[in-house]
Every structure is written in C-alpha cells, then in structure tokens.
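[1] Quick one: sequence plus predicted model below, questions after.
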Amino acid sequence: MKITKLFRLGPTTLPLETGRVDSWNSASIAAALASLGYPGFRHLRRRGRSNPAVVVLAGITAQDVEVRVIEALPWVMIRYSDLDWDWLIRESKLRDVQNRLGFLVTLARQVAEKHGEAAVAVCLRHVEAALEHARLAREDTLCQASLSDTERQWLRQARPKDARHWNLLTDLDSESLPYAA
C-alpha cells in the first residue's frame, strides 16, 4: 500500500483480497466507498483504501445492505472502469451473485451513456455481455434478503425491466441514482 502512495498509483492496483469480503456490512462498505471518493459518503471518516473490485464484490455479496450503499456501486464501476473485471466476474460467479453484478453493470452503463462517457460505456457493455452468459434463472434480491413476502410480491410486479431481466427483486433503476442527473 505504501508503494501505491509513493508512485501515486490508483486504487485498482491495490491487492485483490477476498479474505474479509463476506464479513463487510453497510458501514464498512460505505467507509470503503468514502475512501474511493464517492461524493455521497464524503462526510464519513475515510479508512485505508481498498481495491474498487473488492469493494464492489463486498457490496454484491452482502445479504442486507442499505440502499444508498448499493446505489453507490455503479458509480465505482464508472469511476474505476479499469478495475479487474475478470477477477470480479469470477469471484461473483463463485458466490452466485453474478446477476447482482450484471444488473449494477447495466445501470452503470446507462449512466455512462447518458453522461457521454463512450469509452466507459463500451467497457461496461463488454462486461454485461460476459455476465449475460452466466445469468442465473433463480430469483434474488439486490442485497435485501430481509424483504417481506409482501414486498417481494410487489417488486415482482413493479420492478424495472432490467431488474426483471437479471431476475432481481428491486425497484432501482439508473434514473434514480443520485449521480445520474
């Protein structure tokens, strides 16, 4: 980590450590997002930096995460589009959360396209295509395992088409992301 500071390397050069990923919660993910520069968490005390791919993996692996934390993950994908996508896709498949990743990549691509970030959008489109081949048929939530049966039933009817495509129960879409405007 001292080398990354000495040579002013970006956080994508930090180690890809999965040892603690499954134990992260909303607070630890939010702190990691703050250290990556996410504006929505700039008020939080910054901790040591983590590789953005590890932060995304921690976010999509967690079973119950605050929505504002999930909303930040597409921002990470846009801001650090040079992250190690092969590693992230492989790790998401190992944990059966590739649909969560695919959906968030879709949202990130839509925001990148809207903001005219063509190179980022092309990168994300390739990631989307890779995840499409691994899309799971089973229904899942977007890191909201504690949803009630009533909420699940409502989301089945009200979810956006991209959430339906990725078999996720969520009402999140790219237009509702705080940085999408």
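    Great, that's in hand. Residues are numbered from 1 along each chain as shown.

[2] only C-alpha atoms for contact and neighbour calcs from this point on.
    Will do.

[3] give the contact list for Asp171.
    Taking C-alpha atoms under 8 Å, 6 or more residues apart in numbering as the contact definition, Asp171 lies against 155, 158-160, 163.

[4] Helices - which of these land there?
    Secondary structure defined by DSSP state H assigns 155, 158, 163 of the contacts of Asp171 to helices.

[5] Could you pick out the buried ones from those?
    In terms of neighbour count (16 or more other C-alpha atoms under 10 Å), the buried residues within the ones in helices among the contacts of Asp171 are 155, 163.

[6] residues contacting Ser26?
    In this structure, Ser26 makes contact with 59, 64-66, 69, judged by C-alpha under 8 Å, 6+ apart.

[7] Got another one to weigh against that:
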Amino acid sequence: MGMFDEVLCNNDLFGAHRGETHQTKSLEPMFGGRLEQYEITPAGRLEFLEYVTEDHSDPNAQGMAKFGGMFAMVFTGGRKDMNYHGWLELSRFGRAKFTDGVMVAFEPERAGANHVGRLLDISAEAMRSPRVPTSDYQLAADLGALGYPGYAHLSSALRDAAEVLLDALDRDNLDARIAEALPWLPLQYPQMNWRWIVAHAKLRNRQNRLGFVVNLSARVAVAKAQCDVAEVLYRVVAELRKARLAANDTFCHVCWPPSERRYAHEKRSRVAAYWNLDTRLTEKDLAWMDLGREVKRGIK
C-alpha cells in the first residue's frame, strides 16, 4: 500500500464533492507520498501547504510511542504553487487534469462513473465521449440536419449540436467552409449542453478553439441585437477564459505550411490573438449571414 499525500479538492469542477479530501500517490512516484497536504484551490491551482516539524512527543512515553510524536507537522500558513501539469490521480475517486498549472477537467473513476456522475449533475449522455466523424462530408451533413443553410441540401441523422461542434473542433484539419459554419451553432443553439462541451473540450485541450467560436458567436449576437443569446454566450466565454491555453494553435488547419501560418498569425484579429489561434477568420467573414447594417454600426 505504501504512503500517500492528501489533496483537498476545493474547486467547482468537483461538483458536489468540492471540499472533500482524497489521497494521491502521483506527487511522489518513488515513495507514493510523504503524508503531506495539498489543496486544489478555487482558482484551479495545486498548492503545497507548507509546514515545519516539531517535537510533540510525550516525555514520559517509551519506544515507538515517543518516536511517533517527535515529528508532528505544524502548518505555517505558507503555500507553494506546484505549477502542476498533467494528470493527478486521486485514489478511488478519479483524476484531475492540469494544463499550464491550472486544473481544467475532472474525470471520475470509471468503476463509480455512474454514481459520481449523478453527484456531479452530469447525465449518462454527457458522460460518454462523442464519436468522431470519418469525413468533412459527414460533418457538413450533420450541420445541414441541424438547419445550417449552407448545407441544407445534405441529409443525415439528427445529432446533438454540442457533439457536432466538439467533433469539428477536435479535427486537426477542417474544410474552411465548415470552419466558417461553426459559430452558427452557438448562435442557433445557445442552450446546448455547455457543461458537457466545455468539460470535454478541456479534456482534449480544445478550449481555445471553443472559446474563439463562442466569442465570435457572441459578437454576432450583439450585432444582431440578440441580447439574451449574447448574455448566455458571454457567460460561456468567461468560463473558458479561466482555462485559456498559452500555446499557439490553428483553427483546425494544422496542415498549413509555415509561410501560410505566419501570414495568418500576422493578420489575425484581436479575438483570434486572445485565444492564441492563427486564423484570419472574423465575424465579417461568415458566409452564412449578411452583417449589413451591423458592420456599419460596428461590432464590439
């Protein structure tokens, strides 16, 4: 069994389990742990709780009874940010994913996935991973089935809008016309399962792409005076900002040669730059809508 460390899970991603303490052996691979204390803070940082050892042993005790109190932990109140990156396994509970020092997702332990999923208020539908389409054609047909006018002539079984959006964003390379269609989905389906798609985007390190799409959708909603939709979408944007990745990416164009990517990087908008994406796509380039008066008024 060996030793272990303890982690206070104090982040909203743990849902109903927030505030619980769980054991881990991920921080000391050789020894399993040193019985030290850590906290995953509300901001998603893994912090070490600093301490000193003091002799609190009973002077009248003998043998091991005396030895046991000689190294009592006394917490100083100091903390050390671990800047943790990767998966942190939590025994009989699940695992937390950290990217660039911030917790971005939590996966319940498989054996108890249904039970933990209920406590986290995640439905069985939301717990499963979506399938990945085999072609751009399938994605185009999925968009057509959801009502996207550019692919209205294509047919497919109706899929959930959140699944289609995540499938598209998870592609290394995507047809430019499909990429332009993606901001249409949040605008038309603002009540999609955001909890599910945000969690899965974080698991796949696609939160910057998702943030960019929703940000564009929100700006279009403002331009079209769809205030209720804009409010919903900007709340999603605010949530994704907390997990924004520092690494540069493309908007589903990994195959670009270096020269084309450099050009996109130089010409990208402020929104694309904020989400660290090399793309020239803006809301004014969306073929599915005529911004007309909205462009003249200016989109904030």
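    Noted; the coordinates are in hand. Everything numeric in this text was worked out from a predicted model, so none of it was measured.

[8] Leu142 of structure 1: which of the contacts of Asp171 of structure 1 is nearest?
    Sorting the contacts of Asp171 of structure 1 by how near they are to Leu142 of structure 1, with C-alpha to C-alpha, puts Ala163 at the top with 9.0 Å.

[9] Which residue in structure 2 aligns with that closest one?
    Taking TM-score structural alignment for the superposition, Ala163 of structure 1 sits opposite Ala272 in structure 2.

[10] shouldn't its match be in contact with Thr279?
    Yes - under the criterion of C-alpha atoms under 8 Å, Ala272 of structure 2 is in contact with Thr279, at a separation of 6.6 Å.

[11] For the most centrally placed residue in structure 2, pull up the helix or strand it's in.
    When structure 2 is reduced to its mean C-alpha position, the nearest residue by C-alpha atoms, centre = their mean turns out to be Lys202, at 2.4 Å. Following DSSP states H and E, the helix or strand that holds Lys202 of structure 2 is helix 194-203.

[12] Following element in sequence after that helix, please.
    Trace forward from helix 194-203 of structure 2 with DSSP H and E and the next one is helix 207-223.

[13] Where in structure 1 does the next helix or strand after that next one fall?
    Next along the chain after helix 207-223 of structure 2, taking DSSP H and E as the criterion, comes helix 227-241. Counting by TM-score structural alignment, helix 227-241 of structure 2 lines up with residues 118-132 of structure 1.

[14] average offset between that stretch and structure 2?
    After superposition onto structure 2, stretch 118-132 of structure 1 lies on average 0.3 Å away from the residues it aligns with, using mean C-alpha distance after the TM-score superposition for structure 1.

[15] Would you mind getting the average deviation of the helix holding Lys202 of structure 2 from structure 1?
    Overall, helix 194-203 of structure 2 averages 0.4 Å from its counterpart (mean C-alpha distance after the TM-score superposition for structure 1).

[16] in that helix, what counts as buried?
    196-203.

[17] Check stretch 123-134 of structure 1 too.
    Neighbour counts over stretch 123-134 of structure 1 (16+ other C-alpha under 10 Å) mark 123-125, 127-128, 131-132 as buried.

[18] swap in stretch 169-179 of structure 1?
    By neighbour count with 16+ other C-alpha under 10 Å, stretch 169-179 of structure 1 contains the buried residues 169-174, 177.

[19] again with stretch 136-150 of structure 2
    Going by neighbour count (16+ other C-alpha under 10 Å), the buried part of stretch 136-150 of structure 2 is 136, 138-146, 148.

[20] Rebuild those as JSON lines, extending it with distance to Asn248 of structure 2 and secondary structure.
    As requested, the buried residues of stretch 136-150 of structure 2 are arranged in JSON lines below (distance: C-alpha to C-alpha, whole Å; DSSP: H, G, I helix; E, B strand; the rest coil):
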{"residue": "Asp136", "distance to Asn248 of structure 2": "24", "secondary structure": "helix"}
{"residue": "Gln138", "distance to Asn248 of structure 2": "28", "secondary structure": "helix"}
{"residue": "Leu139", "distance to Asn248 of structure 2": "25", "secondary structure": "helix"}
{"residue": "Ala140", "distance to Asn248 of structure 2": "27", "secondary structure": "helix"}
{"residue": "Ala141", "distance to Asn248 of structure 2": "30", "secondary structure": "helix"}
{"residue": "Asp142", "distance to Asn248 of structure 2": "29", "secondary structure": "helix"}
{"residue": "Leu143", "distance to Asn248 of structure 2": "27", "secondary structure": "helix"}
{"residue": "Gly144", "distance to Asn248 of structure 2": "31", "secondary structure": "helix"}
{"residue": "Ala145", "distance to Asn248 of structure 2": "33", "secondary structure": "helix"}
{"residue": "Leu146", "distance to Asn248 of structure 2": "31", "secondary structure": "coil"}
{"residue": "Tyr148", "distance to Asn248 of structure 2": "29", "secondary structure": "coil"}
